[in-house]
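[1] Predicted coordinates and the sequence they were generated for:
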Amino acid sequence: MVGIARSPHLRNPGLNYPSGFAGRVPDSAKVIARSYDLIPARGLPVGGAEAEAGVMIDRFTHHIGPNWFASVMGTGIVANAAAGLPGAPGWLRPVAAVVWAAAAVWLLVLSVAFAAQWLSGRAGRHHADPVAVQFYGAPPMALLTVGAGALTFTGNVPVAFGLWLAGTVAGLVSAVAVPYLMFTRPALSGAAPFAGWLMPLVPPMVSAATGAALIPHVPDGQPRLTMLLACYAMFGLSLMATLVLLPQIWGRLAAHKLTAPVPTLWIVLGPLGQSATAAGNLGGVSGHPGLAALGTGYGVLVMGFALLWLALALAVTLRSLREGLPFTLTWWSFTFPVGTCVTGASVLSAHTGAVVYGWLAWALYAGLLGAWAVTAARTAHGLVTGALTPATAAVPSASHR
């Protein structure tokens, strides 16, 4: 067996990190990191196809992290957004259903791999990573995205409701647990604000937006009212948290320029577009004209700011691409947040009758498709070549077992 290389600190190969983190890891994180060794992948016997497959699976489960679930979110939103596009051709829905099915299968694969990592005790390393820990918001949103598609494309209410409930509970846990870890763990203290901080706080907004479609299937009376109020409460939870963080993110960018990964700038579009979608959907199913009007008015205002942020993020991204922006899994930030703006524009088109929102929805969807195609292809290439699952994996060292 080849020699063991000691890891200086924990890093997720699928993420790129703010420059402020380079070479600077809190002492407590180093203590945790010292309990891990980087062990090269096992040697493969010549012609051992089964052994090779086993090593590939082992490497994949070693490297899987919560950020991988962003690929489910990005793929699922391509399908869900297509279903709501104004004036969509008849052939688009069956194609979208196939894309949704692919997202559902990928969710199952990632869930099994992530569960295996948790059972092996290796998942704890994400808790000491100031970037990776933020992406614990991704698994709940992946569940919610696939659940929304289950209702849209299959009409299976029990499955859709089950996925919504699981995603909602997990999302509420992430919205509390991740800030708690940031407030109490020295390994995560002192980190500069960046848009990734929104990730664990957005899932309740996704629950509000997708839960609106389930409200008509809830028994009338108190159960339906409770569901409606719960969705509005989760809408408020994410909205208030976003309003607290956005000034910090903007101020950080203005004062210190770009220190965080460029793709994470797009995450800001997530709570903006999703809140416009949620406000419109909840107002539509509330049965109250006042709430419906309020939801539409809110959506119009928020979409205006979303377009401002979209222009800024696009300009920064194009500049970074010219300078050579390396591919990482954070590129999936180019997909789901844009998809929420597609659904937000589609809802506004339906509620206002304004043709301009229909044009906006289609234009954004074209951009979403392009971003998804490139990111999905690069992710598949990274999996096949092993670039996203390098032949070293963090496992407990012999001295710490």
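    Yep, it's here.
[2] going forward, measure contacts between C-alpha atoms and count neighbours the same way
    Fine.
[3] Next, residue 394: secondary structure please.
    strand (DSSP: H, G, I helix; E, B strand; the rest coil).
[4] Could you check how far it is from residue 329?
    As judged by Cα to Cα, to the nearest Å, residue 394 and residue 329 stand 18 Å apart.
[5] likewise residue 148?
    From residue 148 over to residue 329 (counting by Cα to Cα), the distance is 23 Å.
[6] Which of those two has more residues huddled nearby?
    Each of residue 148 and residue 329 has its neighbours counted (other Cα atoms under 10 Å); residue 148 has more, 30 against 23.
[7] Is that one in contact with residue 160, as I believe?
    Yes: using Cα atoms under 8 Å, residue 148 is in contact with residue 160, at 6.3 Å.
[8] Presented hereafter is structure B, for comparison with structure A:
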Amino acid sequence: MSVIRQFGPSWFTTVMGVGIVAVLTYTSPFPIPYQHDIGAVLFGLLNAIFIVAFLFWLFRWIFHTDEALNDFRHPARALFYGAFAMGINVVGNDYLLIGSHILNSGLATDISKVVWVAGTIVSIFTVIVVPYLLFTEHEVEQHQALATWLIPVVPPIVAAATGANLIPFWGGAGTQFAITALIFAMFGATFFLFIMISGLVYARLVYHKRLSGEAAPSLWVEIGPIGMSMGTFSTLPLKTQAILGQYANMLHVIGLVFSMALWGIGIWWIVISTMHTLLHLSKRGEGLPFHMGWWSYVFPIGSFTSGTYALDHLVSYPFYTIAGFVQLLILWGCFAVVFARTATGVWKGSLIQWRSSHWTRYGLSNEKRTA
């Protein structure tokens, strides 16, 4: 019960990270030895982590309702309901792109569609409720504007990018057009919120003291919506030819130009974020204390890599194939470090207190533990 009480929505960042690495490894356009085997193993791990995380989240609402409600009252913890939404969308996408090759194809596609609908509903919930609470209930200062403010507004664009793959599986042309219209609407909501929040983050970087070592990983979050925007606009031209007719060629051109331009700004953010990371690893910095925010080194890079994959499918030139492979190697390096640190932190009880030594340290008697 103590573990369940501590289990907040930030833990769904592990679902996001494992899921994005699994699907990018499995679908790499650059051939990799055993890529399907590795992707399948990670897909199984993803399912296990998601089931455990979802059950812990559900039990927390049942047995520790006040703690769960307090997440929405806290300006930092409320943000991570976006991770919950994105985790659901990632699982659904993995069932389509990996599960359809392991399970019965029709069953995997149906699961993907059901999970996508659930993820879309939660995504719309977070993009409305969390910003509203920030506007009306939470008290924050300008210097607290971090890229983590993007976490609750990014889910609709993740739903858009993953939903684009599902368009051909939605029956008739009318239904497919409705899904396409929803995808464009979700992209519009997230992309312009992304621009506004990025402006606040940029202003904070300019006018206030530099980011601390603890906050430095948050900069990488900026890369996530860039990659998902690329993925959305690079995938839509290929999936909507049957329903858009004469407009499909126009969308192909728009998607190509838009995604290539976004790829450039994504590289800029990667360079800036890398420089901040190296700064805090140098003598001039404060170090990078490990916390769950380190998963910002995984999912955003994975999102950008997925956008590069989609752009590669759209243009079919080796430039983006090679770029995607290089990004995948970087992603795997980050994933290996963050996953190992997370597993170690869980085992030692530093990330989530489950050992008796930690209960004693924090003044929890045996009676309180078993209450």
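    All right, it came through fine. All values reported here derive from a predicted model rather than from experimental measurement.
[9] show me the contacts for the aligned partner of residue 380 of structure 1 in structure 2.
    Alignment note (TM-score structural alignment): residue 380 of structure 1 maps to residue 343 of structure 2. Residue 343 of structure 2 makes contact with no residue, according to Cα atoms under 8 Å, 6 or more residues apart in numbering.
[10] What residues sit buried inside the strand or helix carrying residue 343 of structure 2?
    Here residue 343 of structure 2, judged by DSSP states H and E, is contained in helix 318-348. If you call a residue buried by 16 or more other Cα atoms under 10 Å, then helix 318-348 of structure 2 has these buried ones: 320-322, 324-325, 327-328, 330-332, 334-335, 338-339, 341-342, 345.
[11] and what of stretch 96-110 of structure 1?
    In stretch 96-110 of structure 1, counting by 16+ other Cα under 10 Å, buried: 96-97, 99-104, 106-107, 110.
[12] Alignment lookup: residue 131 of structure 1 to structure 2.
    Pairing criterion TM-score structural alignment: the partner of residue 131 of structure 1 within structure 2 is identified as residue 76.
[13] State the distance from that match to residue 301 of structure 2.
    From residue 76 of structure 2 over to residue 301 of structure 2 the distance is 22 Å, taken as Cα to Cα.
[14] Could you do residue 83 of structure 2 as well?
    Counting by Cα to Cα - residue 83 of structure 2 and residue 301 of structure 2 are separated by 15 Å.
[15] And those two? Which one has more around it.
    In terms of neighbours (other Cα under 10 Å), residue 301 is the more surrounded of residue 83 of structure 2 and residue 301; the figures are 30 against 24.
[16] In contact with the more buried one, which residues?
    220, 223-224, 327, 331.
[17] Residue 336 of structure 1 pairs with which position in structure 2?
    Checking TM-score structural alignment: residue 336 of structure 1 goes with residue 299.
[18] which residues in structure 1 does the helix or strand where residue 198 of structure 2 lies match up with?
    Element membership of residue 198 of structure 2, judged by DSSP H and E, is helix 173-207. Counting by TM-score structural alignment, helix 173-207 of structure 2 falls onto residues 221-255 of structure 1.
[19] Can you give me the buried ones in that stretch?
    224, 227-228, 230-232, 234-239, 242, 245-246, 249, 252-253.
[20] swap in stretch 261-281 of structure 2?
    Within stretch 261-281 of structure 2, the residues that qualify as buried are 262-263, 266, 269-270, 273, 276-280, counting by 16+ other Cα under 10 Å.
[21] and for that stretch, what span of structure 1 is it aligned with?
    Alignment of stretch 261-281 of structure 2 against structure 1: residues 301-321, by TM-score structural alignment.
[22] residues in contact with that stretch?
    By Cα under 8 Å, 6+ apart, the surrounding residues in contact with stretch 301-321 of structure 1 are 262-263, 265-266, 268-269, 272-273, 276, 341, 344-345.
[23] And that stretch against structure 2, how far off on average?
    Stretch 301-321 of structure 1, aligned to structure 2 and superposed, deviates on average by 0.6 Å (mean Cα distance after the TM-score superposition for structure 1).
[24] where does that stretch sit relative to the chain's centre, distance-wise?
    A distance of 18 Å separates the centroid of the chain from that of stretch 301-321 of structure 1, by Cα atoms, centre = their mean, to the nearest Å.
[25] for stretch 148-156 of structure 1, same thing?
    Computed by Cα atoms, centre = their mean, the chain-centroid distance of stretch 148-156 of structure 1 equals 20 Å.
[26] Check stretch 96-104 of structure 1 too.
    Worked out by Cα atoms, centre = their mean, stretch 96-104 of structure 1 lies 17 Å from the chain centre.
[27] which residue numbers in structure 2 go with that stretch?
    Stretch 96-104 of structure 1 covers residues 39-47 of structure 2 once aligned (TM-score structural alignment).
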